[in-house]
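Enquirer: predicted model, plus sequence, below.
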Amino acid sequence: MRKKAYFRLKSLLVAAFTIVSFSVEAQQKAVERDTSFTVHSAYVKAKKQYPAVSIATPKIPAGVASKRDLTYCTVGDRNLKLDIFYPTAKRKAKYPAVLLIHGGGWRSGDRSHHIPMAQQLAGKGYVTVTAEYRLSTEAIYPAAVNDLKAAVRWMRANANAYAIDTTKIAVWGFSAGGQLAALMGSTNGDKRYEVNTCNRGVSSNVQAVVDVDGILAFIHPESGEGDDSKSTSAATYWFGAPKSQKPELWQEASALNHVSGKMPPILFINSSVDRMHAGRTDFINKLNELKIYNEVHAIPDTPHTFPLFNPWFEPTLNYTAAFLSKVLNGK
């Protein structure tokens, strides 16, 4: 009897351990990073249509230093990281700064994607930051916005260490990052996105926005987001519900619905894929009514991922640098 009881207890323990192990594994998989969008995968896709394309890896400008893997905010037990690039030349005036936000459908992508852009802008006299943010595999909207607002607050809180001019902070984003950049600029001063406790009391306002192929409106005739007919769309994952169920969230995350006198100057750099800048015309009309400076540069015959590749990296950099010089430095 004892032997039977022993084996029964043993099998129950093995079963329990298996269930717990499966549960832990399932939890790990639930937050496993989505690596479907990388520079390499985008390159393979773009090269089919544009055989001459190459990944942009320009030489790092002289006089640019960096610090990597710095924690800018801790949410629960999650340390959010950033990399910072800055000019080493000492001067009396402090440097304007730029936060760069990667794309990937709010679900994939990595802050390393725009290190080349960050390095080149640092070479032109900007302190630049590439920051990660929680993706939809980890936390749904508005977590990403909250995180990136916290990144701006970190930049201001650490301004003295990197000679940042706190009155001149811009945000630059590509694709989903462009959408986030436009939303950040259009919600300057909006307390709904200031829920992270990191560096509370420090402003997250930005003084300029560069939106590189990021949409301005989710529910809009020009928008292709939210089509779940074949598979769950990236936006549906991000909002945690289709637009038919929670349209108020989809509207709330649309920068078009927040344009006000608090909106800073904005630059649009766009590909020839029209749906990637849905709502741009309506957005510009609102800006013009409010007399807010804006620029549009559409680069013809380009894939959505154009800023990652030659021959389009340099024009993207030049448009960005000229705009920031004008609106932040008055040049």
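Expert: Yep, that arrived.
Enquirer: from here on, contacts and neighbour counts on C-alpha atoms
Expert: Will do.
Enquirer: using the three-state scheme, assign Cys73.
Expert: strand (DSSP: H, G, I helix; E, B strand; the rest coil).
Enquirer: surely it meets Leu82?
Expert: No: using Cα atoms under 8 Å, Cys73 makes no contact with Leu82, being 9.5 Å away.
Enquirer: thought Tyr193 was touching Pro142, still the case?
Expert: Yes: the criterion here is Cα under 8 Å, and Pro142 meets it with Tyr193 at 7.4 Å.
Enquirer: now Pro96, what's its secondary structure?
Expert: Put simply, Pro96 is strand when judged by three-state DSSP.
Enquirer: what distance do you get for it to Lys124?
Expert: 10 Å (Cα to Cα, to the nearest Å).
Enquirer: swap in Tyr319?
Expert: Between Tyr319 and Lys124 the computed distance is 13 Å (Cα to Cα).
Enquirer: ok, these two, which is more surrounded?
Expert: Tyr319 (18 against 15; other Cα atoms under 10 Å).
Enquirer: so who does that one touch?
Expert: Applying Cα atoms under 8 Å, 6 or more residues apart in numbering, we find Tyr319 in contact with Ile269, His297.
Enquirer: quick one: which helix or strand includes it?
Expert: helix 313-329 (DSSP states H and E).
Enquirer: included below, for side-by-side comparison, is a second structure:
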Amino acid sequence: MPTYDEVVGTYHAGCFPLPPATALRGGAVTSYFGVRVTQPDGFRAVTIDLHVPAAATRPVRPIIFASGGGFRINSPIAGPWIHLVEDGFAVACVTYRLSSEAPHPAPVADVKAVVRWLRAHGDQLGIDADKVGAFGMSAGGYLVCFAASNPQHGEHDEALPCHLELSSELNAVAAYFPPSDYLELVEDNGGDAVEVPGVPGASEVRYLGYVPRDAPDRNRESSLIEAVGAGTPLHFLAHGTADRRVNIKQSDRLAEALRRHGRLVDYVRIDGADHGGPEFFERQLSQKVADFLTDALQ
């Protein structure tokens, strides 16, 4: 009989059996739903839905997809990630921990654990995880951007000791309308915002665990602007000019920080588009993302 430490080590290490494969889209996609990546102490398991092109003749590059939802909800089926599978990528849709479960940086640690899990198990799944990309929307965009700019941050990696012998580095990131600096969000959003930021109960306050204006030093630690550096991978950004939840100024600042370090490949500003509007689900924009990821992950 295994000891308690052995059982806990198995949970942490992500040594769970794969669920049965499911054939989708007429057999064109092989999917594994609810794959358990790791088990944080005291929390539910971090899981992914993994979708792999069935007709691939060689191992494919993996993309981690993180959906939005204000850090309050997230859904592994919400988002235009299926276009990436159609373009030959494997996509791992992560169900990260929410603000009601664990504050920043716990969900970042979840994303980084998925990176390491893909590198540990890629060979058996037809995945070439030497290079890993990420795609996120809104809150999910923030998480993948932050994880990418902290490639080997000890605190975030060691919080979930899952395959710590492997790198959690992300090699390319695409993000739609991510918040980038929570202290500035109050001024940016203005009077027509869907949600008033910077007050107790606001989505970002619940996620951070504090009101940004009351803790400017802690806000700097959570800012994407501050996190960007020479080690940040290449980025693709898209944002709507009529966003009433995360004002486009948030991406404008992030784009400028990325440009300063030569890390921005493309920034698509969509005139008149609101937060999560239909423009972000159109195949034309998804193709730009796929082209970016293809080039960046070569």
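Expert: All right, it came through fine. Quantities reported herein were computed from a predicted structural model and do not represent experimental measurements.
Enquirer: hmm, back to that, give me the common contacts of Pro142 and Tyr193 of structure 1.
Expert: Contact criterion Cα under 8 Å, 6+ apart; residues shared by Pro142 of structure 1 and Tyr193: none found.
Enquirer: which residue in structure 1 aligns with Glu221 of structure 2?
Expert: Under the alignment (TM-score structural alignment), Glu221 of structure 2 pairs with Glu252 of structure 1.
Enquirer: over to Val132 of structure 2?
Expert: By TM-score structural alignment, Val132 of structure 2 lines up with Ile169.
Enquirer: secondary structure element for the nearest residue to Arg283 of structure 2 once chain neighbours are set aside?
Expert: The spatially closest residue to Arg283 of structure 2, leaving aside those adjacent along the chain, is His83, at 7.2 Å (Cα to Cα, 6 or more residues apart in numbering). Element membership for His83 of structure 2 (DSSP H and E) is helix 82-86.
Enquirer: for that helix, name the packing helices and strands.
Expert: Helices and strands touching helix 82-86 of structure 2, by 3 or more Cα pairs under 8 Å, 6 or more residues apart in numbering; DSSP states H and E, are strand 46-53, strand 90-95, helix 283-296.
Enquirer: which of those sits most buried?
Expert: Most buried of those by mean neighbour count (mean count of other Cα atoms under 10 Å) is strand 90-95; its value is a mean of 27.
Enquirer: what residues in structure 1 pair up with it?
Expert: Residue span in structure 1 matched to strand 90-95 of structure 2, by TM-score structural alignment: 127-132.
Enquirer: contacting residues around the matching stretch?
Expert: Contacts for stretch 127-132 of structure 1 (Cα under 8 Å, 6+ apart): 80-87, 95-102, 110-112, 114-115, 118-119, 121-122, 148, 151, 162, 164.
Enquirer: pull the distance from that stretch to the chain's centre.
Expert: In this view, stretch 127-132 of structure 1 has its centroid 10 Å away from the chain centroid, taken as Cα atoms, centre = their mean, to the nearest Å.
Enquirer: check stretch 191-198 of structure 1 too.
Expert: From the chain centre to the centre of stretch 191-198 of structure 1 is a distance of 17 Å (Cα atoms, centre = their mean).
Enquirer: for Ser233 of structure 1, see how far away Gly240 of structure 1 is.
Expert: From Gly240 of structure 1 across to Ser233 of structure 1, the span is 10 Å (Cα to Cα).
Enquirer: can you check Ser260 of structure 1 too?
Expert: 30 Å.
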